[in-house]
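# no sequence for this one, just the structure:
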C-alpha cells in the first residue's frame, strides 16, 4: 500500500460531497497536470490510502481519508465537449488524462490545517510544505502518513 495526498476545492468537490453519496464512492477526475496525471496513471493503486485535502478555501488542510477502489483509467470528462475538463486533443485511443475512484474511509472531526502541518518538524519533505509546490496529487511517505494521521486524530 502507498500513501497520497489529493487536493480539491471543497466548493467543487469536498469530502462532504463524498460523504453524502449513497456508496461514498466517486471518481477523482479533472486532474490536468502532467506530473499528477502520471501518478494517477502509473503509481496510485487499489487499496492505497489518500489524505483528502481541502484547498482554496477559508480553512485549508486535511479533511479526512479515502481509499483507492479503482486504479487509473482514462478520465471520461476529457472526451465530453460539455465538460469543464474537455480536452479536444485527447482521443479514446490516446487518452491524455486519468482518473481513479475513491471511497470515503473517514472524515476527521476537524481540519488538520496547513499551518499546523507546516509547524511540525517531522514534516519537512512533503511537497505540500515546500514553496512553489502546487501538485494536486502527491506521494506521502509512511512516516509522514503516521505523523499527519496522529495529528489529525489528536
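Received the coordinates, thanks. All of these numbers come straight from a predicted model, not from anything done at the bench.
# okay, CA-based contacts and neighbour counts for the rest of this
OK.
# what packs against the longest strand anywhere in the chain?
When the chain is parsed with DSSP state E, its longest strand is strand 98-113. Contact here means 3 or more CA pairs under 8 Å, 6 or more residues apart in numbering; DSSP states H and E; on that basis strand 98-113 packs against helix 15-19, strand 25-28, strand 61-74, helix 142-153.
# now it and strand 61-74, what's the angle there?
Orientation check (axes from the mean of the first three to the mean of the last three CA atoms, to 10 degrees): strand 98-113 against strand 61-74 gives 180 degrees.
# also this one, for the comparison:
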C-alpha cells in the first residue's frame, strides 16, 4: 500500500462531494507526470489525502481510498467536457483516471501553512516551491505527521 495526495478545487469537487457520492472517479488529470503516477503507481487499496487548493482554506480536508486502478478517462473523448482532448485516440487513450472511496473528513483543514512549518514534511513535494502537481506521493512518515495534526 502507498500513500498519495490528490489536489482538488473544492468549488469543483470537495471532500464533501466525495462523502455524498461515497465512490467517485478522479478524472481530469492533464499533466503527464501526474498521469504516469496514476497509471503506473497508484493501486487499489492505496490511501489518499484529499487536498483543497485554490480556495480560502488551502489544505488537507479528508482521506479516501483507491478502489479501482487506472482506466481510460472517458472525458477526454467528450467534446462537451472541460477535459476533452482532441489529440487523444480511443484506441490508445492519453489520459487515465482512478476511482476513490470516501474514508473520512478531517475535523478541521490541516492548512498548508501548518504543513510548511513541520520539520517532518521538509522534503514533501507539496511544501517545496514550484510544485504544482495535482497528484503526489506521500511517505508513511509524512502521512502520519499530517494526520496527527487533526
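Thanks, I have it. Computed from a prediction, not measured in an experiment: that's the story for all the values here.
# got a TM-score for the pair?
TM-score of the superposed chains, computed with TM-score structural alignment, normalised by the length of structure 2, equals 0.98; 150 aligned residues with a CA RMSD of 0.6 Å.
# which residue numbers in structure 2 does the helix or strand following the longest strand of structure 1 align to?
Remark: after strand 98-113 of structure 1, the chain's next helix or strand is helix 114-119, criterion DSSP states H and E. Per TM-score structural alignment, the counterpart of helix 114-119 of structure 1 in structure 2 is residues 112-117.
# please list the residues outside that stretch that contact it.
Stretch 112-117 of structure 2 is contacted from outside by 58-60, 121-122, 127, 146, using CA atoms under 8 Å, 6 or more residues apart in numbering.
# now those: which count as buried?
Buried members of the contacts of stretch 112-117 of structure 2, counted by 16 or more other CA atoms under 10 Å: 58-60, 121, 127, 146.
# and the nearest residue to residue 6 of structure 1 once chain neighbours are set aside, how many neighbours?
With CA to CA, 6 or more residues apart in numbering as the measure, residue 137 is the residue that lies nearest to residue 6 of structure 1, at 4.6 Å, once sequence neighbours are left out. If you count neighbours by other CA atoms under 10 Å, residue 137 of structure 1 ends up with 25.
# now do the contacts for residue 137 of structure 1.
4-7, 36, 39-40 are the contacts of residue 137 of structure 1 under CA under 8 Å, 6+ apart.
# quick check: which element contains the most far-flung residue of structure 1 relative to its centre?
Most distant residue from the mean C-alpha position of structure 1: residue 93, 26.0 Å away (CA atoms, centre = their mean). Under the criterion DSSP H and E, no helix or strand holds residue 93 of structure 1.
# to which residue of structure 1 is residue 148 of structure 2 aligned?
In structure 1, residue 148 of structure 2 lines up with residue 150, judged by TM-score structural alignment.
# how many residues are close by that match?
10.
# ok, residue 137 of structure 2 next?
The burial count for residue 137 of structure 2: 20, using other CA under 10 Å.
# tell me the SS of the closest residue to it other than its chain neighbours?
Distances taken as CA to CA, 6+ apart place residue 4 nearest to residue 137 of structure 2, at 4.5 Å, with adjacent residues excluded. Of the three states, residue 4 of structure 2 takes strand under DSSP: H, G, I helix; E, B strand; the rest coil.
# residues contacting residue 4 of structure 2?
Contacts for residue 4 of structure 2 (CA under 8 Å, 6+ apart) come out as 46-49, 135-138.
# and it, how far from residue 79 of structure 2?
Distance of residue 4 of structure 2 to residue 79 of structure 2, given as CA to CA, to the nearest Å: 30 Å.
# what separates the alignment partner in structure 2 of residue 98 of structure 1 from residue 103 of structure 2, distance-wise?
In structure 2, the residue paired with residue 98 of structure 1 is residue 96, using TM-score structural alignment. Separation of residue 96 of structure 2 from residue 103 of structure 2 (CA to CA): 22 Å.
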